[in-house]
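**Student:** coords please:
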Amino acid sequence: MSNPHKGRTGLDRILRAAGYSWAGLRAAYSGESAFRQEVWLMVLATPLAFWLGQGWVEVALLIGSLLLVLIVELLNSGIEAAIDRVGFELHDLSKRAKDLASAAVMLALLLAGGVWAAAAYHRFIA
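**Tutor:** Here you go, the predicted model:
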């Protein structure tokens, strides 16, 4: 059985995929306050990364750690939307899925905080 939505190829497929991705970013920004906060954190912290980082590797790690937070937040929002689509009644598996996705965001934030703390330590103390 073939999927009728999977028949696109070439440039048409790339353009449509880019459009879907852009729509997803817009939906996340307009509908998810945590994503908005993390976007603004990245916007404000990116210039700081160029000042704090000593060399391109450190700058890449500083910016990359924040980008990872955005990626994980998007996945978390997708999981929450899929669970809510199924229904709003309380269910152990729905709670587990949402809690696991939330834990992933927390770990990404802890990683970013650790990378930024290590860069600050390296710049100012070591």
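**Student:** from here on, contacts and neighbour counts on C-alpha atoms
**Tutor:** OK.
**Student:** need the helices for this structure, in chain order.
**Tutor:** 10-31, 33-52, 56-86, 92-124 (DSSP state H).
**Student:** Relative to residue 1, which of those is closest?
**Tutor:** helix 10-31 (20.5 Å; C-alpha to C-alpha).
**Student:** if we can go back for a sec, out of the helices of the chain, which one sits most buried?
**Tutor:** helix 56-86 (a mean of 18; mean count of other C-alpha atoms under 10 Å).
**Student:** by contact count, what packs against that one?
**Tutor:** helix 33-52, helix 92-124 (3 or more C-alpha pairs under 8 Å, 6 or more residues apart in numbering; DSSP states H and E).
**Student:** ok so, going back, could you save the helices of the chain as TSV and add columns showing distance to residue 1?
**Tutor:** Shown next, in TSV, are those (distance: least, C-alpha to C-alpha, whole Å):
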stretch	distance to residue 1
helix 10-31	20
helix 33-52	37
helix 56-86	24
helix 92-124	29
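**Student:** still on that earlier bit, could I get the helices and strands packed on helix 56-86 as TSV with distance to residue 61?
**Tutor:** Shown next, in TSV, are the helices and strands packed on helix 56-86 (distance: least, C-alpha to C-alpha, whole Å):
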stretch	distance to residue 61
helix 33-52	9
helix 92-124	7
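**Student:** Next, the second sequence, to be compared with the first:
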Amino acid sequence: MNNKPKYHLFKNTKYALDGFIHAFKTESSFKLELFCAIFIIIGILLIDVSLIYKLILFVTGILVLIVELINSAIENVVDLVTKEHAPLAKTAKDIGSTAVMFTIGLHTITWIVVLIWA
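**Tutor:** Got it, this is the predicted structure:
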């Protein structure tokens, strides 16, 4: 089954914005991480390090949001497939959460390394 519409820049951008709005409205973790990102970006702008370090901090910070969105998509698909308690459904959700946790850890370690050695 192929239900993919023909690629169209403006329609695809609208789909992406719809996804962002849905995540913002329904995903508390995404909302919290987006709120934290505001302060993280301010911090990146204020610290006195080279542009490459700022870029690395920015990329790892945005990566947290990207992985959270992917995790939310996984959780939505799992919920679509089954509402019952199923071990594989729980495992899929837990693995998605682990990916978010690792990404947050990566971002935190990056901040520590930049602040200590830069």
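**Student:** Can you pull the TM-score for these?
**Tutor:** The TM-score (TM-score structural alignment, normalised by the length of structure 2) is 0.93; 118 aligned residues with a C-alpha RMSD of 1.5 Å.
**Student:** re the thing from before, of all the helices and strands packed on helix 56-86 of structure 1, which lies closest to residue 17 of structure 1?
**Tutor:** helix 33-52 (21.1 Å).
**Student:** In structure 2, what stretch matches that closest one?
**Tutor:** Counting by TM-score structural alignment, helix 33-52 of structure 1 lines up with residues 28-47 of structure 2.
**Student:** if I pick the spatially most central residue of structure 2, what's in contact with it?
**Tutor:** Geometric centre of structure 2, nearest residue: residue 65, 2.2 Å, by C-alpha atoms, centre = their mean. By C-alpha atoms under 8 Å, 6 or more residues apart in numbering, the contact set of residue 65 of structure 2 is 30, 33-34.
**Student:** Just tell me what it corresponds to in structure 1.
**Tutor:** Per TM-score structural alignment, residue 65 of structure 2 is aligned with residue 70.
**Student:** Please name the nearest non-neighbouring residue to residue 53 of structure 1.
**Tutor:** Ranked by C-alpha to C-alpha, 6 or more residues apart in numbering and with sequence neighbours excluded, the top spatial neighbour of residue 53 of structure 1 is residue 59, at 4.7 Å.
**Student:** Contacts only, for residue 82 of structure 2.
**Tutor:** Taking C-alpha under 8 Å, 6+ apart as the test, what residue 82 of structure 2 contacts is residue 89.
**Student:** Tell me the one among the contacts of residue 65 of structure 2 nearest to residue 74 of structure 2.
**Tutor:** residue 30 (13.7 Å).
**Student:** so the closest one sits right up against residue 22, yeah?
**Tutor:** No. With contact defined as C-alpha atoms under 8 Å, residue 30 of structure 2 does not count as touching residue 22 (10.4 Å).
**Student:** How about the contacts made by the equivalent of residue 112 of structure 1 over in structure 2?
**Tutor:** Counting by TM-score structural alignment, residue 112 of structure 1 corresponds to residue 107 in structure 2. Residues near residue 107 of structure 2 by C-alpha under 8 Å, 6+ apart: 57, 60-61, 64.
**Student:** Brilliant, that's me finished.
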